[in-house]
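Undergrad: Coordinates for the following, if possible.
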Amino acid sequence: MEKIVILTGAGISAESGLGTFRDEGGLWSQHRIEDVATPEGFARNPALVHEFYNARRIQAAKARPNAAHEALARLQKDFHGKVTLVTQNVDSLHEAAGAQGVIHMHGTLAGALCASCGHRWPAPPEMMVGEPCTACTAPAARPDVVWFGEMPYFMDEIYDHLAEATLFAAIGTSGQVYPAAAFVYEAQSSGARTVELNLDPSSGASSFDNVILGPATETVPRWVEGLLSRR
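TA: Below you'll find the model as predicted:
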């Protein structure tokens, strides 16, 4: 049975109004990564970090899935084999489009995490400094997102999927953040064909068998249509 493993990054949500690291004028351009996306930054200034992620959470809640998200949900539903979605994104746009079982390797804005006991629960729209854990009551609530310097979630599960893939696709990723940037090599070592779909070539584009360039809302539906028409 054919199995497609798809990795998505910020580029697939950009056309839904959620900016990437490199967008000018967006949330990320107003802060240093070290200040808002590292454990050290949270320890130095938790109020700033909560303010940043509260803004991202509000922004993400207003966003709607675009044609690329919808196409991948359709692929997962109609493909004759299996389709596994792995995302670096912390939004829920894949699920909003109808995708099932999405693996959020960098966590999700919709979640809260206790830095003390590790308990997880749904995040309120706004999180505050000293917010208590709903399990141990420690004033240690933080966004349930993976920051730079932390290990992504579900890595063993992801590598198992990559080992079973017959086709690996990376969509809207920069190819600069590891371990995700190495997924193409993991898939190739198991014999999978590989394709990158991106607005511009990523730093690892030369490692893929095929590269398709253009806006995700145009390239992804066309690519999905091609896969489904092969049945």
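Undergrad: use CA for all of it now, contacts and neighbours both
TA: OK.
Undergrad: Pro125: neighbour count?
TA: 13 (other C-alpha atoms under 10 Å).
Undergrad: Confirm that it sits in a strand.
TA: No: using DSSP: H, G, I helix; E, B strand; the rest coil, the assignment for Pro125 is coil, not a strand.
Undergrad: from memory it sits against Ile58, does it?
TA: Yes: under the contact definition of C-alpha atoms under 8 Å, Pro125 touches Ile58, with a separation of 6.9 Å.
Undergrad: Quick check: what element follows the helix ranked longest in the chain along the chain?
TA: Scanning the chain for the helix with the most residues, using DSSP state H, yields helix 46-62. Secondary structure here is assigned by DSSP states H and E; on that basis, the next helix or strand after helix 46-62 toward the C-terminus is helix 67-78.
Undergrad: Summarise which helices and strands the following helix or strand past that following helix is packed against.
TA: Going down the chain from helix 67-78, the next helix or strand is strand 82-87, by DSSP H and E. For strand 82-87, the packing partners by 3 or more C-alpha pairs under 8 Å, 6 or more residues apart in numbering; DSSP states H and E come out as strand 3-8, helix 67-78, strand 103-104.
Undergrad: again, only this time at 10 Å
TA: For strand 82-87, the packing partners by 3 or more C-alpha pairs under 10 Å, 6 or more residues apart in numbering; DSSP states H and E come out as strand 3-8, helix 67-78, strand 103-104, helix 155-164, strand 167-171.
Undergrad: who wins for proximity to Glu225 among these?
TA: Closest approach to Glu225 among these is made by helix 67-78 (8.3 Å; C-alpha to C-alpha).
Undergrad: helices and strands around that closest one, which ones?
TA: So helix 67-78, by 3+ C-alpha pairs under 10 Å, 6+ apart, packs with strand 3-8, strand 82-87, helix 93-96, helix 216-228.
Undergrad: Reformat these as CSV; add distance to Ser29 and mean neighbour count.
TA: Written out in CSV, the entries for the helices and strands packed on helix 67-78 read as follows (distance: least, C-alpha to C-alpha, whole Å; neighbours: other C-alpha atoms under 10 Å):
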stretch, distance to Ser29, mean neighbour count
strand 3-8, 21, 22
strand 82-87, 22, 22
helix 93-96, 22, 20
helix 216-228, 22, 17
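Undergrad: Just give me how far the longest strand seen in the chain sits from the chain centre.
TA: For the chain, the strand that runs over the most residues, judged by DSSP state E, is strand 107-114. When distances are taken as C-alpha atoms, centre = their mean, to the nearest Å, strand 107-114 is centred 13 Å away from the chain's centroid.
Undergrad: Then stretch 74-91?
TA: On the basis of C-alpha atoms, centre = their mean, stretch 74-91 is displaced by 12 Å from the centre of the chain it belongs to.
Undergrad: Quick check: which of the helices and strands packed on strand 82-87 is buried the most?
TA: Each of those was given a mean neighbour count from mean count of other C-alpha atoms under 10 Å, and the largest, a mean of 25, is that of strand 167-171.
Undergrad: Measure how that strand sits relative to helix 67-78, angle-wise.
TA: Strand 167-171 and helix 67-78 meet at an angle of 160 degrees, taking axes from the mean of the first three to the mean of the last three C-alpha atoms, to 10 degrees as the criterion.
Undergrad: for comparison, sequence B:
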Amino acid sequence: MMKELKEILQTILKEKKGYLTFLTGAGISAESGLPTYRSIDGILIKGTKYHRPEEFGTYRYFSQNQEEVWQYNLFWKNMIEEAKPNAGHFAITEIEKLLGERFKLITQNVDGLHQRSGTRKVYEIHGSKQKVRCSKGCSEPFDFPENIQAKEYTEDLTPDDIDDLKCKKCGNWLRPHTLWFDESYNEKYYHFDTAYHIADNTDILFVVGTSGSTALPINIVETVKIRAKWIVLINPDNDTHFDYILRGSKTLCSIQESSSVALPQLKRIIEEILK
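TA: Next comes the predicted model:
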């Protein structure tokens, strides 16, 4: 499969036209120790202490239970801080350097590991747990306040935590800068229009570590498929929704490997072609 992929890339890189786009999901960060959402030990299976995230991870729930939601998010903050970028993240960073303006990265991940590995241009279509914004919309997203510490899940918020998690402009609660289940994609926060523009101009799309369970990633893949451009699935599991909707496609390559194995190989192939 890598030999076939090299031949495809030789043609695409020679033409010097469209983007080489990466669409990444929770699978690439699983190798850094962060649970995926839909695996057997994932967030959607285990849920929270009392609820499944389809209920818990909503603006409606947050508006009634701000302290509980923040307690959970500070626990996630703890996991993210302990995680480190892996070989897959670093390979993407090196590919960005090789491809320059033709490189695009769209990620469903909210953990910031792509940025921590050195990737410069990242389109986070589900937001970022590294940022917060006013829950009533009076502020643009800004970096997580440094004085608010990560917590274990059983730790309660302190009065100082609660004060620091209130908007300094209007006094309402801050919220995580992430897309909740009862919210819609938009350009302002989640690069909705930009993602479609990238898909419309992509010559080869690498779909890495994502099963195809949310709307915008599915539409990105469908857009590239309709344009009869190449799609490369990189995932140890070959029974995802993307495998299903792309079955029989003449412009599909499937690499049944982990991202930490496949992406360094891909980086080396691109290096060889561009020498």
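Undergrad: what's the TM-score here?
TA: TM-score for the superposed chains, counting by TM-score structural alignment, normalised by the length of the first structure: 0.91, backed by 230 aligned residues with a C-alpha RMSD of 2.0 Å.
Undergrad: Can I get the helices and strands packed on helix 67-78 of the first structure in JSON lines including distance to Leu18 of the first structure?
TA: Putting those into JSON lines (distance: least, C-alpha to C-alpha, whole Å) gives the following:
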{"stretch": "strand 3-8", "distance to Leu18 of the first structure": "14"}
{"stretch": "strand 82-87", "distance to Leu18 of the first structure": "14"}
{"stretch": "helix 93-96", "distance to Leu18 of the first structure": "10"}
{"stretch": "helix 216-228", "distance to Leu18 of the first structure": "13"}
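Undergrad: And the longest strand of the first structure, what does it pack against?
TA: Checked by 3+ C-alpha pairs under 10 Å, 6+ apart, strand 107-114 of the first structure has helix 46-62, strand 120-122, strand 141-145 packed alongside it.
Undergrad: hang on, the earlier thing: show me the contact partners of the longest helix of the first structure.
TA: With C-alpha atoms under 10 Å, 6 or more residues apart in numbering as the test, helix 46-62 of the first structure has contacts from 13, 16-19, 27-28, 30-31, 35-43, 90-93, 108-111, 123-130, 141-143, 145.
Undergrad: cutoff 7 Å now
TA: 18, 36, 42, 91, 109, 125-129 (C-alpha atoms under 7 Å, 6 or more residues apart in numbering).
Undergrad: ok, which pair from those residues is furthest apart?
TA: Using C-alpha to C-alpha, those reach their maximum pairwise distance at Leu18 and Val129, which is 24.9 Å.
Undergrad: Show me which of the two is the more surrounded one.
TA: Of the pair Leu18 of the first structure and Val129, Leu18 is the one with more neighbours under other C-alpha under 10 Å, namely 21 against 16.
Undergrad: Map the more buried one across to the second structure for me.
TA: Leu18 of the first structure maps onto Leu34 in the second structure when the alignment is built from TM-score structural alignment.
Undergrad: Then Ala99 of the first structure?
TA: For Ala99 of the first structure, the equivalent position in the second structure is taken to be Thr119, counting by TM-score structural alignment.
Undergrad: State the distance from the residue located most distally from the centre of the first structure to Phe42 of the first structure.
TA: Taking C-alpha atoms, centre = their mean, the residue of the first structure most remote from its mean C-alpha position is Thr137, at 29.6 Å. Separation of Thr137 of the first structure from Phe42 of the first structure (C-alpha to C-alpha, to the nearest Å): 19 Å.
Undergrad: for Ser206 of the first structure, same thing?
TA: Looking at Ser206 of the first structure against Phe42 of the first structure, where the rule is C-alpha to C-alpha, the gap reads 37 Å.
Undergrad: Those two: who's more crowded?
TA: More neighbours surround Phe42 than the other of Ser206 of the first structure and Phe42, with 18 against 11 (other C-alpha under 10 Å).
Undergrad: What is the neighbour count of Ala37 of the first structure?
TA: In terms of burial, Ala37 of the first structure registers 20 neighbours under the definition other C-alpha under 10 Å.
Undergrad: which residues does it contact?
TA: For Ala37 of the first structure, the residues meeting the contact criterion (C-alpha under 7 Å, 6+ apart) are 147-148.
Undergrad: Trace it over to the second structure, please.
TA: Correspondence of Ala37 of the first structure to the second structure, assessed by TM-score structural alignment: Gly57.
Undergrad: Ok, Ala205 of the first structure next?
TA: Using TM-score structural alignment as the criterion, the counterpart of Ala205 of the first structure in the second structure is Asp243.
Undergrad: From what I see, Lys166 of the second structure and Asn172 are in contact.
TA: Yes: the pair Lys166 of the second structure and Asn172 qualifies as a contact (C-alpha atoms under 7 Å) at a distance of 5.4 Å.
Undergrad: Which positions in the strand or helix carrying Lys188 of the second structure come out as buried?
TA: Applying DSSP H and E as the criterion places Lys188 of the second structure in helix 187-190. Neighbour-count burial for helix 187-190 of the second structure, counted by 16 or more other C-alpha atoms under 10 Å, picks out 189-190.
Undergrad: Go ahead and measure how far that helix is from the middle of the chain.
TA: Helix 187-190 of the second structure sits 14 Å away from the centroid of its parent chain (C-alpha atoms, centre = their mean).
Undergrad: Of all the helices and strands packed on helix 67-78 of the first structure, which one comes closest to Glu164 of the first structure?
TA: For these, distance to Glu164 of the first structure was read as C-alpha to C-alpha. The smallest value, 6.9 Å, belongs to strand 3-8.
Undergrad: mean deviation of the helix or strand that comes right after the closest one from the second structure?
TA: Downstream of strand 3-8 of the first structure, the next assigned helix or strand under DSSP H and E is helix 33-36. In the superposition against the second structure, helix 33-36 of the first structure averages 2.6 Å from its aligned positions (mean C-alpha distance after the TM-score superposition for the first structure).
Undergrad: what does Gly226 of the first structure align to in the second structure?
TA: Checking with TM-score structural alignment, Gly226 of the first structure has Ile269 as its match.
Undergrad: Now do the same contact list for its match.
TA: With C-alpha under 7 Å, 6+ apart as the criterion, the residues that contact Ile269 of the second structure are Lys6.
Undergrad: name the element the closest residue to Val211 of the first structure other than its chain neighbours belongs to?
TA: On the basis of C-alpha to C-alpha, 6 or more residues apart in numbering, the spatially nearest residue to Val211 of the first structure that is not a chain neighbour turns out to be Glu196, at 4.7 Å. Using DSSP H and E, the secondary-structure element containing Glu196 of the first structure is strand 193-198.
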